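Q: Please find the sequence and the predicted model below.
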Amino acid sequence: MTRIIGGVAGGRRIAVPPTGTRPTSDRVREALFSALEARGVIEDAEVLDLYAGSGALGIEALSRGASTAVLVERDPRACAVIQANARVAGVRGATVRRSAVLAFLRRTPAPVDLVLLDPPYREPADSLDAVLALLPRWTRSGGLVVLERDARSPAPAWPEGLEPEEPRTYGETTLHLATAA
């Protein structure tokens, strides 16, 4: 179990899929969403949560005022957990899409204000690079992309159209941010 940190669902416990999921720690989620709120990124935002796992990131965004969140996850058990978590949290605007992230991104884009990515730490670099290469089409100008990685992982290869910011490290986790041109 983990919990939603802030917003209308703050403090509510949500489930974690039984296997293969590493939810973002409460500490990292709190730091991330505090920074996003300070920048005015969350309120009324349209959010894309890739490698959604438990749905904690997308649901946290909805709890804090995002208008919609599309949560993309390939594991059907995790998708069921995400749907249950959105109900438990009492948030509106969550849409769960069962799909591999790369296959989802190859569709006609519906640009959003905020893209959250929490891929498995062992995701191959070439696979992650292919995902990142498609994100400029999915991110509105001035929108933000947030990538969570193991602190020991190399910096991501941001594609043209995404301007990287200084990474932020919290223990074993690094958050890489980039703004869409």
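A: That came through fine.

Q: C-alpha only now, for contacts and for neighbours.
A: Fine.

Q: Nearest residue to the middle of this structure?
A: Centroid-nearest residue in the chain: residue 116, 2.5 Å away (criterion: C-alpha atoms, centre = their mean).

Q: mind listing what that residue touches?
A: Residue 116 sits next to 47, 48, 49, 50, 57, 58, 145, 146, 147 when contact means C-alpha atoms under 8 Å, 6 or more residues apart in numbering.

Q: Make sure the first one is indeed in a strand.
A: Translated: residue 47. Yes: assessed with DSSP: H, G, I helix; E, B strand; the rest coil, residue 47 lies in a strand.

Q: Report the separation between it and residue 125.
A: Going from residue 47 to residue 125 by C-alpha to C-alpha, to the nearest Å gives 24 Å.

Q: And residue 162, by the same measure?
A: As for residue 162, its distance to residue 125 is 18 Å (criterion: C-alpha to C-alpha).

Q: Nearest residue to residue 37 in space, please, no chain neighbours.
A: In this structure, residue 37 finds its nearest non-sequential neighbour in residue 43, 7.7 Å apart by C-alpha to C-alpha, 6 or more residues apart in numbering.

Q: what secondary structure does the one you found sit in?
A: coil.

Q: on that earlier part again, helix, strand or coil: sort out the residue nearest to the centre of the chain for me.
A: Three-state assignment for residue 116 (three-state DSSP): strand.

Q: so what's residue 90 up against?
A: Going by C-alpha under 8 Å, 6+ apart, residue 90 touches residue 9.

Q: hang on, I meant residue 45
A: 65, 66, 67, 68, 112, 113, 114.

Q: rerun at 6 Å
A: Residues near residue 45 by C-alpha atoms under 6 Å, 6 or more residues apart in numbering: 66, 67, 113.

Q: same deal with residue 117?
A: Neighbouring residues of residue 117 by C-alpha under 6 Å, 6+ apart: 50, 147.

Q: all helices of the protein, in order?
A: 26-38, 56-63, 76-89, 101-105, 125-138 (DSSP state H).

Q: Put this next to the first one:
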Amino acid sequence: MKPGKKLKGSKGLRIQTGELKGRLIPSPVSPEGKSNFTPAIIKKSLFDIIESLQLQGRFNLEESAFIDLFAGSGQMGIESLSRGFARAVFLELAWDRFESLKGVLDKLGKPHLVLRKDAFRFYSGFDIPEKTKVYFMDPPYSFWDKKTEKLKKVVEEIAQNEPGVVAIIVQSPLPLNWEGFSPRSFGRNTLNVRVLA
């Protein structure tokens, strides 16, 4: 399947800007019949934040990796590649989404690492050459009801023990009162940003 075509039973998500602008990537429908996607305003705001960090001289985007711990369709990581990141790392546990994402990434030909791993256990120590990283987390909304403390623990472990982390950005339904994070709300979505560099 070519990246520009839709999967049967799925919706296409369009890459907003950069080298791959306009490409459609498949968004497989979940067993509940939902096709999860990140609103355009969230996507733009996230990469505006990243661009601002680069302009401040905190890191070089072209020498850094974008790490998406709950990749889903992979739209955020693919957007990061389109915008110039050296590599994107995708973690996706659901088999159908993992297979779809792997196929799309292989055809795009951009440096990537896609893993069918549990983000609560495998969130660091990736075998990649990039020394600086930006982490992004957009877990399923149901996790905020039952797994908030587990998510917080993952973030703290990354912040304290993973070298070269420039920023951790967490998307959530409500602002997070976590140490070091600054929330920026957009309707029913919030980007919580912790800058470490």
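A: Thanks, I have the structure now. Since the model is a prediction, treat every value here as computed from it, not as a measurement.

Q: before we move on, the earlier item: what residue in structure 2 is paired with the residue nearest to residue 37 of structure 1?
A: Using TM-score structural alignment, the equivalent of residue 43 of structure 1 in structure 2 is residue 62.

Q: I'd like the distance between the aligned partner of residue 121 of structure 2 in structure 1 and residue 120 of structure 1.
A: Matched across to structure 1, residue 121 of structure 2 falls on residue 103, judged by TM-score structural alignment. Distance, residue 103 of structure 1 to residue 120 of structure 1, by C-alpha to C-alpha: 17 Å.

Q: Same question for residue 77 of structure 1.
A: According to C-alpha to C-alpha, residue 77 of structure 1 and residue 120 of structure 1 sit 16 Å apart.

Q: Check residue 15 of structure 1 too.
A: In this view, residue 15 of structure 1 and residue 120 of structure 1 are 18 Å apart by C-alpha to C-alpha.

Q: can you check residue 25 of structure 1 too?
A: Noted for residue 25 of structure 1: a distance of 14 Å to residue 120 of structure 1, by C-alpha to C-alpha.

Q: Of the two, which one has the most company?
A: residue 120 (17 against 13; other C-alpha atoms under 10 Å).

Q: Trace stretch 83-96 of structure 2 over to structure 1 and give me the residue numbers.
A: Taking TM-score structural alignment, stretch 83-96 of structure 2 hits residues 64-77 over in structure 1.

Q: circling back to that earlier point, now structure 2: which of the contacts of residue 116 of structure 1 match?
A: Contacts conserved in structure 2 for the contacts of residue 116 of structure 1, using both residues aligned by TM-score structural alignment, their matches' C-alpha atoms under 8 Å: 47, 48, 49, 50, 145, 146, 147.

Q: Is it correct that the first one is in contact with residue 69?
A: Yes: counting by C-alpha atoms under 6 Å, residue 47 of structure 1 does reach residue 69; the two are 4.5 Å apart.

Q: Compare those two and say which is more crowded by neighbours.
A: Remark: of residue 47 of structure 1 and residue 69, residue 47 carries more neighbours, 30 against 26, as counted by other C-alpha under 10 Å.

Q: show me what contacts residue 167 of structure 2?
A: 134, 194, 195, 196.

Q: again, 10 Å this time
A: Residue 167 of structure 2 sits next to 49-50, 53, 58, 132-136, 159, 181, 193-197 when contact means C-alpha atoms under 10 Å, 6 or more residues apart in numbering.

Q: List just the nearest of the residues you listed to residue 13 of structure 2.
A: Distance to residue 13 of structure 2 across these (C-alpha to C-alpha) is lowest for residue 136, with 18.4 Å.

Q: and whatever residue of structure 1 lines up with residue 148 of structure 2, how far is that from residue 67 of structure 1?
A: Counting by TM-score structural alignment, residue 148 of structure 2 corresponds to residue 125 in structure 1. Residue 125 of structure 1 is 32 Å from residue 67 of structure 1, where distance means C-alpha to C-alpha.

Q: Name the residue in those two with the higher neighbour count.
A: More neighbours surround residue 67 than the other of residue 125 of structure 1 and residue 67, with 18 against 14 (other C-alpha under 10 Å).

Q: May I have the distance across stretch 41-53 of structure 1, first residue to last?
A: By C-alpha to C-alpha, the extent of stretch 41-53 of structure 1 from end to end equals 22 Å.

Q: Tell me how far the longest strand along structure 1 lies from the chain's centre.
A: Secondary structure of structure 1 per DSSP state E: the longest strand is strand 139-150. Strand 139-150 of structure 1 has its C-alpha centroid displaced from the chain centroid by 9 Å (C-alpha atoms, centre = their mean, to the nearest Å).

Q: now the angle from that strand to helix 26-38?
A: For strand 139-150 of structure 1 against helix 26-38, the angle by axes from the mean of the first three to the mean of the last three C-alpha atoms, to 10 degrees is 160 degrees.

Q: quick one: buried residues of strand 139-150 of structure 1?
A: Buried positions in strand 139-150 of structure 1, judged by neighbour count with 16 or more other C-alpha atoms under 10 Å: 139, 140, 141, 143, 144, 145, 146, 147, 148, 149, 150.
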